[in-house]
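Q: this is the structure alone, sequence omitted:
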């Protein structure tokens, strides 16, 4: 239920932002809020707590995020009134997803055994654009368990070009014979 509500809130905000021509500014604010909630367990705990009153959650959000667009301060009020403050992080995430869809951007995550240099990331972005027709927003992570190579996650798709993946596949093939 929560994810659907978050998508509806995000859609309403995106529509309003398009009217006010503040879609990009709102994206920055949404990412700031989402990252703050993700990285700050105390803040996340406050927003998710059934003990903390909604008006207090709203006041805290307005104080912590005092520099965000006024539209988001109105969102805080609405979430407070509707007892939905625990959805704030998901609303931010849904807004980012809808923004990316609107601008033909795909989120890609690459896990690699070694740190990738910019030329490799650029080449992967070009390949994604050639295949999908969309721009790619790439995040990377180091995973030494892969031994070599990389794993690319693009939306619901996964491309495993890692050495550990190839070894696991070989192991499965040997077991089935």
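A: Thanks, I have it. Note that this is a predicted model, so its numbers are computed, not measured.
Q: every contact and neighbour count from this point should use C-alpha atoms.
A: OK.
Q: just the strands in this structure please.
A: 105-112, 135-142, 150-154, 157-160 (DSSP state E).
Q: just send the ones you listed back as a markdown table, with mean neighbour count and distance to residue 19 too.
A: Output for these, formatted as a markdown table (neighbours: other CA atoms under 10 Å; distance: least, CA to CA, whole Å):
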| stretch | mean neighbour count | distance to residue 19 |
| --- | --- | --- |
| strand 105-112 | 20 | 21 |
| strand 135-142 | 16 | 24 |
| strand 150-154 | 20 | 30 |
| strand 157-160 | 12 | 33 |
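Q: turn those strands into JSON lines, columns for distance to residue 45.
A: Formatted as JSON lines, the strands of the chain follow (distance: least, CA to CA, whole Å):
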{"stretch": "strand 105-112", "distance to residue 45": "27"}
{"stretch": "strand 135-142", "distance to residue 45": "27"}
{"stretch": "strand 150-154", "distance to residue 45": "30"}
{"stretch": "strand 157-160", "distance to residue 45": "32"}
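Q: of all these, which one is nearest residue 32?
A: strand 135-142 (16.6 Å; CA to CA).
Q: tell me what the closest one is packed against?
A: Under the contact definition 3 or more CA pairs under 8 Å, 6 or more residues apart in numbering; DSSP states H and E, strand 135-142 sits against strand 105-112, helix 118-132.
Q: can you add distance to residue 139 and give the ones you listed back as CSV?
A: Putting the helices and strands packed on strand 135-142 into CSV (distance: least, CA to CA, whole Å) gives the following:
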stretch, distance to residue 139
strand 105-112, 5
helix 118-132, 9
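Q: select, out of these, the one closest to residue 10.
A: Closest among those, using CA to CA: strand 105-112, at 17.1 Å.
Q: which non-adjacent residue is nearest the residue nearest to the spatial centre of the chain?
A: Centroid check for the chain by CA atoms, centre = their mean gives residue 93 as the closest residue, at 5.0 Å. Distances taken as CA to CA, 6 or more residues apart in numbering put residue 34 closest to residue 93, at 6.9 Å, once the chain neighbours are dropped.
Q: what's the burial count for that neighbour?
A: 20 (other CA atoms under 10 Å).
Q: residue contacts, it?
A: By CA atoms under 8 Å, 6 or more residues apart in numbering, residue 34 lies in contact with 88-90, 92-93.
Q: and here is the other one:
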């Protein structure tokens, strides 16, 4: 759950990026920040470490982004000035949610024991009756605890076809 501050920063950034026609560039930056924030514990440590000064944090963040656009850079400057750099991951998540909402893109999550390839992604999209693959944002979360198979979360529903779930169901049947 994002903080109210993160949501406000994201909304303001979305409005400015939309006004100046940089929405897709900022979206790419926010997607990268979201991925780093979710996947890299080093990135989270960098943001929350009080011994690293804010200018070094800014340099590190900007060096990770492909196209340093001025809107993203101004956001980072503002976060540095307001001592809010640690919430940049939540801002990125809120920004992406706004972008998806305004562009009628639904979000789906696939949890699997290993990364899924493009062929499997298209099969999954066809199984959940998505005729236009561009209208959905598919996120793959790797969780080795499900052993195998996958879990799909889409539109408030969950389909669990994991080995772990099947083993739990079998255990329930055998104990009854």
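A: Sure thing, it's come through. Quick caveat, the model's predicted, so the values are computed rather than measured.
Q: residues contacting the residue nearest to residue 160 of structure 1 when sequence neighbours are not counted?
A: Using CA to CA, 6+ apart and skipping residues adjacent in sequence, the residue nearest residue 160 of structure 1 is residue 151, 4.5 Å away. Contacts for residue 151 of structure 1 (CA under 8 Å, 6+ apart) come out as 110-112, 158-162.
Q: which pair of the residues you listed spans the longest distance?
A: 112 and 158 (13.3 Å).
Q: pretty sure residue 137 of structure 1 is touching residue 104, no?
A: No. Residue 137 of structure 1 is not in contact with residue 104 according to CA atoms under 8 Å; the separation is 10.3 Å.
Q: out of the contacts of residue 151 of structure 1, who's nearest residue 125 of structure 1?
A: residue 110 (10.8 Å).
Q: the closest one pairs with which position in structure 2?
A: Aligned by TM-score structural alignment, residue 110 of structure 1 pairs with residue 110 of structure 2.
Q: for its match, what are its contacts?
A: 138-141, 150-153.
Q: just give me the closest of those residues to residue 52 of structure 2.
A: When those are compared against residue 52 of structure 2 (criterion: CA to CA), the nearest one is residue 141, at 30.0 Å.
Q: OK, contacts around the closest one?
A: Residue 141 of structure 2 touches 109-112, 115, counting by CA under 8 Å, 6+ apart.
Q: redo that, cut-off 10 Å
A: 38-39, 109-116, 150-151 (CA atoms under 10 Å, 6 or more residues apart in numbering).
Q: these two touch, right, residue 94 of structure 1 and residue 4?
A: Yes. With contacts counted by CA atoms under 10 Å, residue 94 of structure 1 reaches residue 4, the gap being 9.4 Å.
Q: mutual contacts of these two, please.
A: residue 10.
Q: of those two, which one has the most company?
A: Higher neighbour count among residue 94 of structure 1 and residue 4: residue 94, with 23 against 12, using other CA under 10 Å.
Q: wait, what's in contact with the more buried one?
A: 3-11, 14, 30, 88, 100.
Q: now do residue 127 of structure 2
A: Counting by CA under 10 Å, 6+ apart, the residues that residue 127 of structure 2 touches are residue 121.
Q: and for residue 8 of structure 2?
A: Residue 8 of structure 2 touches 14, 91, 94-95, counting by CA under 10 Å, 6+ apart.
Q: burial measure for residue 63 of structure 1, as a count.
A: So residue 63 of structure 1, with other CA under 10 Å, has 11 neighbours.
Q: and it, how far is that from residue 73 of structure 1?
A: Distance of residue 63 of structure 1 to residue 73 of structure 1, computed by CA to CA, to the nearest Å: 10 Å.
Q: which ChimeraX command selects the buried ones in the contacts of residue 94 of structure 1?
A: Buried residues among those (16 or more other CA atoms under 10 Å), as a ChimeraX selection:
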select :6,7,9,10,11,14,30,88,100
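Q: lining up the contacts of residue 151 of structure 1 with structure 2, which overlap?
A: With both residues aligned by TM-score structural alignment, their matches' CA atoms under 8 Å, the contacts of the contacts of residue 151 of structure 1 that structure 2 also has are 110-112, 158-162.
Q: now the residues you listed in a markdown table, with distance to residue 79 of structure 1?
A: Converted to a markdown table, these look like this (distance: CA to CA, whole Å):
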| residue | distance to residue 79 of structure 1 |
| --- | --- |
| 110 | 35 |
| 111 | 36 |
| 112 | 39 |
| 158 | 35 |
| 159 | 39 |
| 160 | 41 |
| 161 | 43 |
| 162 | 44 |
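Q: for residue 167 of structure 2, what are its contacts?
A: Residue 167 of structure 2 touches residue 173, counting by CA under 10 Å, 6+ apart.
Q: could you do residue 91 of structure 1 as well?
A: 2-11, 13, 30, 34, 85, 97.
Q: and if you look at residue 41 of structure 1?
A: residue 47.
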